[in-house]
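>>> Turn this into a structure:
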Amino acid sequence: MSNIKDVANLAGVSVATVSRYINDKGYVSEKSKQKIKDAINQLDYKPNLIARSLSTKQDNTIGLILPDITNPFFPELARAIEDVCIEKGYTVILCNTDNDAKKERAYVEKLLQKYVAGLIITTNLLESSEYEKLNIPIVGLDRVQNIPFPIVTTDNDVGGKLAAETLISKGCQNILILGGPENINSSLERIAGFLSYSNQFEHITVKVIPSFFNYKKTYDIVLKALQMSETIDGIFACSDTDGVAAIKAARTLQYEIPNNLQVVGFDGVSLGEVTSPSLTTIAQNIYEMGELAAEKLIMQIEGKENIIEHIKIAPQLILRESTRKENKDDYGNR
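Below you'll find the model as predicted:
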């Protein structure tokens, strides 16, 4: 007697996709529907009603793939996603990959075995083709780029420009950018935005160095950078975690912030409010990002929408104690 796995194998789709087709619950492409229908007819498959009931319950589960749960940005993002999913009757399974492609791949396989209804991915470790072949609803969030699914991100280019304008308008001329890991698209966009603004000023020098979005490692990097160059008067960190680390390193070396060194972070997590001095930051609308990603995924699952688009949400500047209150009147001289 054939089973649902036999149907999935013959149709060339996942078991979760066959389950959604059988229960008429969630998105299945027309091409896959025809393949599953042909496989069912060929195998003379008769769904078990008890198994069907169980799979229906499992279809209310959503997988959330995160790169690093110790980065305070991602728990705040996860909370927004969970709030929306619970309200809509879905349960979220959180998977922390530790920035490890092998671990991410293993999580995806486990989630498919649990017949998850869809995935929200916030990483950039696997090739898009690996997600395309899953044939389930997917939404990319934050770091994900260039995939054929709906994507929700901050407008990182705008945020980078805003950071540059802030530091330069407050008198910084020798600026260090803590660029984060070199393979993360969101950081590269922030750097590009910063440089597109700063390059207008002949008297402004900018140096970009990689960092790790990790407090201890970035602390050591900034400590070394400041010891090697006493002319640095501004730091743009592509994450608030790195920004807080930069403040700590500078204070270790007896820098007065913001008098002789100013720091701007990026994220807007609560950590930046409680450090001393508090961190000026380019704040992402974290809750709105997570909320929108969850809503778009659920609309796919329920067959209401599958518009492939890249939604960019504008960040905003939050001025705190790590930058001067006043602007320099002559900063516009180029």
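>>> Please count neighbours and contacts with C-alpha atoms only from this point.
Fine.
>>> sec struct for residue 152, please.
strand (DSSP: H, G, I helix; E, B strand; the rest coil).
>>> any chance you could map the strands in the stretch 201-334 of the chain?
205-209, 234-237, 262-267, 280-283, 310-313, 316-318 (DSSP state E, counting those that start in this stretch).
>>> Out of the ones you listed, which is closest to residue 54?
With CA to CA as the measure, strand 310-313 is the member of these nearest residue 54 (34.7 Å).
>>> buried stuff in the closest one?
Using 16 or more other CA atoms under 10 Å as the test for burial, strand 310-313 gives 310-311, 313.
>>> now for the helix or strand hosting residue 32, which elements pack on it?
Residue 32 is part of helix 30-43, with elements assigned from DSSP states H and E. Packing partners of helix 30-43 (3 or more CA pairs under 8 Å, 6 or more residues apart in numbering; DSSP states H and E): helix 4-11, helix 15-23.
>>> how about those, which one is nearest residue 108?
Nearest to residue 108 among the helices and strands packed on helix 30-43 is helix 15-23; the distance by CA to CA comes to 12.2 Å.
>>> Which neighbouring elements make contact with the closest one?
Here helix 15-23 touches helix 4-11, helix 30-43, helix 49-58, helix 101-113, going by 3+ CA pairs under 8 Å, 6+ apart.
>>> compare with the first, here's sequence two:
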Amino acid sequence: MKLTIKKIAELTGVSTATVSKVLNNTGRYSEETKKRILDLVEKYDYKPNAVAKSLRTSRSKTIGVIVPDITNEFFAQIVLAIDNYCSPNGYSVFICNSGENEEKDIQFFKELELKGVDGLIYLSASEELFAMKTKLPIVCIDRTPHLHNFAAITSDNFKGGQIAAEELVKKNCKNILVITDYRDVPATTERVRGFQSVLEKIGMPYGEDNLLTAVVGIEPSKEAVNSLIQSGKFNYDGIFAINDSMAFGAMIALKENGFKVPEDVKIIGCDNISLSKYNSITSIHQDKDQLGQRAAELLINRIERGIYTKEIIKLPVKLIERDSTRNCE
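Okay, here's the model as predicted:
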């Protein structure tokens, strides 16, 4: 038998409204009525039509998450935290991995909107994506676009850069190399700005020769540092990399060329993922669980309460000291 709410009502002798209350666990009804309805539901394995329900309520209880690289542990941990918050609150999560491809960002945005998601979370999304017109509530992570209907949650990246600079200066580094993403990404730009602000304040020389840009990743960073060493232009005693994978790539290049870490060169990364932990790289810690949880919480509040005001939340960061900067005084 194809069971519907109407059919359940007929078979149990109650109204469709009462059936709906029992199935959604809302309102008043007797235990006897509840048992009759649930016994019937179990007998015929009734499953409510989610599409029909979404049409009635104007909500699908789903959200979309667009992530640039799901293989990156930093993003993966955030996505897991989003799902861990959403599931107990009755929301399903559609995860779309764009692979750092802006065209895919746009494609996924359109598809998610067509699927009727209730809201979107962007993790480091492209600027083109922010230009898309939508009435959906949006929460960004590590992005603060100029949109009227968005909220953003980000780590204090500027402070992270400052902490890294202060640590290397404290460890007597005199000439520091900053390894950063070749793209103009807000989170990394803020880290570099924070780092530079400390050097400017103490009068330490810092120019174009102190900045090395590369594609984000272990191998690109390794190749970039190796090329610098082979050219005879590597005369640095400290390195700040804007993420842990680039810090690890730099460490490999240094060791392969006979440099000792931390005796010759001290290294600090950023994000504090397991790569830095198991290779004993000092790193700026970002709270990935809080980034994901707070983003999901913000979005669900906006969905259910109709909140559309601009809101930005900044989470604190901290230094996790390991062997790559120890014993350098």
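>>> what stretch of structure 2 lies opposite the helix holding residue 32 of structure 1 in the alignment?
Alignment note (TM-score structural alignment): helix 30-43 of structure 1 is unmatched in structure 2.
>>> ok, and for that helix, which residues are buried?
The neighbour-count check on helix 30-43 of structure 1 (16+ other CA under 10 Å) flags 32-33, 35-37, 39-40 as buried.
>>> that older thread, present the buried residues of strand 310-313 of structure 1 as CSV; the columns should include distance to residue 143 of structure 1.
Formatted as CSV, the buried residues of strand 310-313 of structure 1 follow (distance: CA to CA, whole Å):
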residue, distance to residue 143 of structure 1
310, 12
311, 13
313, 13
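>>> any idea which of the residues you listed is closest to residue 70 of structure 1?
residue 313 (23.8 Å).
>>> Quick check: the aligned residue for that closest one in structure 2?
That one, residue 313 of structure 1, aligns with residue 315 by TM-score structural alignment.
>>> distance of its match from residue 141 of structure 2?
11 Å (CA to CA, to the nearest Å).
>>> what is in contact with those two at once?
Each of 153-154, 291 lies in contact with both residue 315 of structure 2 and residue 141 under the rule CA atoms under 8 Å, 6 or more residues apart in numbering.
>>> what's the neighbour count on the equivalent of residue 249 of structure 1 over in structure 2?
When structure 2 is aligned by TM-score structural alignment, residue 249 of structure 1 is paired with residue 253. Close neighbours of residue 253 of structure 2, defined as other CA atoms under 10 Å, add up to 21.
>>> cool, and residue 213 of structure 2?
Using other CA under 10 Å, the number of residues around residue 213 of structure 2 comes to 16.
>>> give me every residue that touches it.
With contact taken as CA under 8 Å, 6+ apart, residue 213 of structure 2 is in contact with 179-182.
>>> Against residue 323 of structure 1, how distant is the alignment partner in structure 1 of it?
Aligning on TM-score structural alignment places residue 213 of structure 2 opposite residue 210 in structure 1. According to CA to CA, residue 210 of structure 1 and residue 323 of structure 1 sit 22 Å apart.
>>> Likewise for residue 74 of structure 1?
Computed as CA to CA, the residue 74 of structure 1 to residue 323 of structure 1 distance reads 26 Å.
>>> more crowded one of the two?
Legend: neighbour count by other CA under 10 Å for residue 74 of structure 1 and residue 323, higher for residue 323 (27 against 19).
>>> before we move on, back to that, dump the strands of the stretch 201-334 of structure 1 to CSV, plus distance to residue 185 of structure 1.
Listed next are the strands of the stretch 201-334 of structure 1 as CSV, based on distance: least, CA to CA, whole Å:
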stretch, distance to residue 185 of structure 1
strand 205-209, 15
strand 234-237, 15
strand 262-267, 14
strand 280-283, 17
strand 310-313, 14
strand 316-318, 20
